[in-house]
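> My questions are about this predicted structure, shown below with the sequence.
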Amino acid sequence: MTEDKQRRVAAACARQWGLITSAQIEMLGLNRQDTKRMREAGLLITLQRGLYRHHSVTETVPTVLSDARCAWLLTRPAMWGEDRLALPAPDAVLTATTALTLHGITPDAGVVVPEIAMNTQRSYRSTARILAPPDRLDWAQAQVIDGLPIARPIPALAAVIAAASADHRNPRSAELTSFVAAAVARICDDAADRPEGDAVIGQVAGVVGRRSTQVVDVAQMLATLCREAGVSEDILAQTVLVGRWNLAVPVDRTRQAVAAVLAAAFTAPSVSLPVVLADLFSVDPHQLGQVWRCAHRGCPDRATGSGYCSRHRVLEVRDRTTRPVADGDEIARSGFGIYGRLDDDGHTVLCHECGRRLRHINARHLAGHDMTAAEYRVAHGISPRVGLISGDSHRRRAQNSFDQGRPDLLRHLRPTAAQRRPPPD
């Protein structure tokens, strides 16, 4: 073993926190016998298979940072660290719990296996947990700290939730909800005094308000944050904790509600937080909260999972399906009409098979085309939730069905017992 080889290895280790892989040693012109001799001489200390530490680095107790360095190097053992940082897009980024711990968002919980996000799905010798990122890796979503690419707090939080959602064996747990609540509180608290605080809160709400976060109990998470802000249990029981609203409310409305609560808790006085909760989650029928209210303008009824009440849900789907074709839409013809669209002029609808305009495309008419209603919908892309009927006829039938369930109108439609009794002689 020549001194020149030892100097080359020492200089290479100094560029990578005193670490070097076996593939990098071969790139320096050393063979396996040279590596074996350096190990026997105590110049290289084996940490993992294919990874060594130079003897000049004082031995310390393994930490999250040291384990993360080793795992990141082993994901691409044949490339130098500075070359990987010069790539147009990162090939591997520390993310999820590991990144949040390195940022100081959550305490060091003794993470045994570092978590690394990679676009490729091939296996590596690294002992890290390889995660598929929610989005393509980008340097804008990462931060280089001490030569190590680490995901920023919000993308790291998204990776935690995405990993839990991808693991079907991991049901929604109180531990994960508590972890996400602590991370959200720290991120929002750090951004409260910054000019971009509102944007950060909106990004956090977008992460925890996704439908994939069914593994996280958003109601319990918000309740934890509200308790820390001084909201009483009585107010929480009447607002946030009423029902499993995070599973029944549409995604966009969930994000708006989470953003409103976070903004009131971290940027506004705590006195206004109960008022915000009442406006959002109140179940009082006279003052129904925004989360539960039907999205149709002026409708006071309670919404379902679609954001509309049962009556306006059908009307909204029909309005979206019968909307005229815009300039930028791709027009795909289907028979005499446009695929996926019900041609409704308000009084009649167009039959895609024969081109006739009818008030109702019923089973009798479709029998002449040797089709059923289901086959007609599949052939021309019509939603099963949209009736093959004109708008006027549809509104008239819907109003009749609605009126039949109202007692004040039934009194005028059906005679009471007193009205049926014959008059006295």
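That came in fine, so what should we check first?

> use CA for all of it now, contacts and neighbours both
OK.

> So which residues of the stretch 151-300 of the chain form strands?
Counting by DSSP state E, counting those that start in this stretch, the stretch 151-300 of the chain has no strands at all.

> What count of nearby residues applies to the nearest residue to Asp403 once chain neighbours are set aside?
When the adjacent residues along the chain are set aside, Asp403 lies closest to Leu409, with 6.6 Å between them (CA to CA, 6 or more residues apart in numbering). Each residue near Leu409 was counted by other CA atoms under 10 Å, and the total is 11.

> tell me which element Leu409 falls in.
Element membership of Leu409, judged by DSSP states H and E, is helix 407-413.

> Check which helices and strands the top helix by length along the chain sits against.
Secondary structure of the chain per DSSP state H: the longest helix is helix 174-191. Packed against helix 174-191 by the contact rule (3 or more CA pairs under 8 Å, 6 or more residues apart in numbering; DSSP states H and E) you find helix 153-166, helix 197-208, helix 218-228, helix 251-266.

> this is the comparison structure:
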Amino acid sequence: MRGQGFLPDVVTYNTLIGSLCSRGKLGLAMKVLDQLLKENCHPSIITCTILIEATILEGGIDQAMKLLDEMLAKGLRPDMYTYNAILRGLCKEGMVDKAFDFLISLPSKGSEPDVISYNIMLRALLNRKRWKDGEKLVAEMVSRGCGPNVVTYSTLINALCHDGNVEDAVDVLKDMMERGLTPDSYSYDPLITAFCREGRLDLAIKFLDYMVSNGSAPDIVNYNTILGALCKSGSANQALEIFEKLGGIGCPPNVSSYNTMISGLWISGDRMRALRLVSEMISKGIDPDGITYNSLISCLCRDGMMDESMGLLRDMEDSGFKPTVITYNTLILGFCKVHRMDEAINILTEMVEKECCPNETSYILLIQGLAYAGWVTIAVDLAKALVARSVVSRDSFRRLHKAFRMVNVHKGTTLSKIRK
């Protein structure tokens, strides 16, 4: 540009600064700002807001506040987008009281907090169970003529459901609708999740239908919550009926939907239908994820199909998914159940070799497997060694102690001897 006699203007600089910040290159963005100032090209509110947001993302709220002060010193008047970015940063770093003071100070800076400002503050307060402060904030909000919106009500509903006050959350939903606001999927999802968690599936499904009748289309998260709860309660066939209708109502299932149904159908005994869903998922271009592999490995291990589960483990690795401690523990348990202890030990060895650190559960599963397979001495010696190294807790050893006695393999090893 300079070679052709053109100098960059503030819009050009903002584009460059924004691009650098979006790629996590805040240091370079600050150097561009220095260049902008050297060329006597004055930064705009947009320039400073971009930099403030990027600074906050890197956890530098103090630096962001300094940038804000520099804006004010240069005569720039931040807008509410800028101030809300500061509010989010303060709340993100746990400075809720400081955020509240900042919110209250905004009128003195020539700006009235908007509904987004209040929603940011309300979410931060309720996440910390500061209900009284939340109520005061809403009262302050209304007194200033800033009416609550759908996000405000959804925040209240979510917090109430999270604290177990589901009936109060339903009352908030009703109040929201009486005020002419239309709830969205984020308003309903906490309620549906809470009903499912409490085992009130009929009511959860009723709310799903209620959403549709009130013009709020459920999203796949809502449906996946219902599918998961039905499968968990042993109603996989009922879940399948809902699952098969999803494509027709404009809400096609995603990988999470398939994972839920595959596991639910397999556990219910319908292996063939579960396997057909795996094929269907792949044919529709939905790639399996780590959860898919873990679910299928768990299903195979549950049914003692260990050779197939090992084949799936290798396929999982070939597909670029790294097995987790849950994957390996599932395999250890599976091999222990069929008394293939050499292979269970090999799995533990493989975990270590592949830098997946075994946890206490890994060792407890192996100890129990050794004991139930009749490898008494090895099980007891391993338990003693792991307790001595604090790899297995004494509480866990007590449970193992009972398990040894149940299978009549306890050979005089007591807690008093372990302590020596």
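It's in. Note that the coordinates shown come from a computational prediction; the quantities given were computed from them, not determined experimentally.

> quick one: TM-score?
Scored by TM-score structural alignment, normalised by the length of the second structure, the superposition of the two chains gives a TM-score of 0.29; 214 aligned residues with a CA RMSD of 7.4 Å.

> before we move on, the earlier item: show residues contacting the longest helix of the first structure.
Taking CA atoms under 8 Å, 6 or more residues apart in numbering as the criterion, the residues outside helix 174-191 of the first structure that touch it are 100, 105-106, 153-154, 157, 197, 200-201, 204, 216-218, 220-222, 224-225, 262, 266.

> Using TSV, lay out the helices and strands packed on helix 174-191 of the first structure together with mean neighbour count and distance to Ala191 of the first structure.
Output for those, formatted as TSV (neighbours: other CA atoms under 10 Å; distance: least, CA to CA, whole Å):
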stretch	mean neighbour count	distance to Ala191 of the first structure
helix 153-166	22	11
helix 197-208	20	5
helix 218-228	20	16
helix 251-266	21	9
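
> that older thread, test my guess that the residue nearest to Asp403 of the first structure contacts Asn400.
No - applying CA atoms under 8 Å, one finds Leu409 of the first structure not in contact with Asn400, separated by 10.6 Å.

> buried sites along stretch 202-215 of the second structure?
For stretch 202-215 of the second structure, a neighbour-count test (16 or more other CA atoms under 10 Å) marks 204-205, 207-208, 211 as buried.

> Can you pick out the ones from these that are in helices?
Secondary structure of those is defined by DSSP H; positions in helices are 204-205, 207-208, 211.

> From those, pick the one nearest Arg419 of the second structure.
When these are compared for distance to Arg419 of the second structure (CA to CA), Ala204 wins out at 51.9 Å.

> Now the closest residue to that closest one other than its chain neighbours: which helix or strand?
Take Ala204 of the second structure and drop its neighbours on the chain: the residue closest to it by CA to CA, 6+ apart is Ile192, 4.9 Å away. If you go by DSSP H and E, Ile192 of the second structure is part of helix 185-197.

> elements contacting that helix?
Applying 3+ CA pairs under 8 Å, 6+ apart, we find helix 185-197 of the second structure packed against helix 150-162, helix 166-178, helix 201-213, helix 220-232.

> after the helix holding Leu409 of the first structure comes which helix or strand?
helix 417-420.

> Next, format the helices and strands packed on helix 185-197 of the second structure as CSV and append distance to Lys92 of the second structure.
Shown next, in CSV, are these (distance: least, CA to CA, whole Å):
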stretch, distance to Lys92 of the second structure
helix 150-162, 16
helix 166-178, 25
helix 201-213, 32
helix 220-232, 25
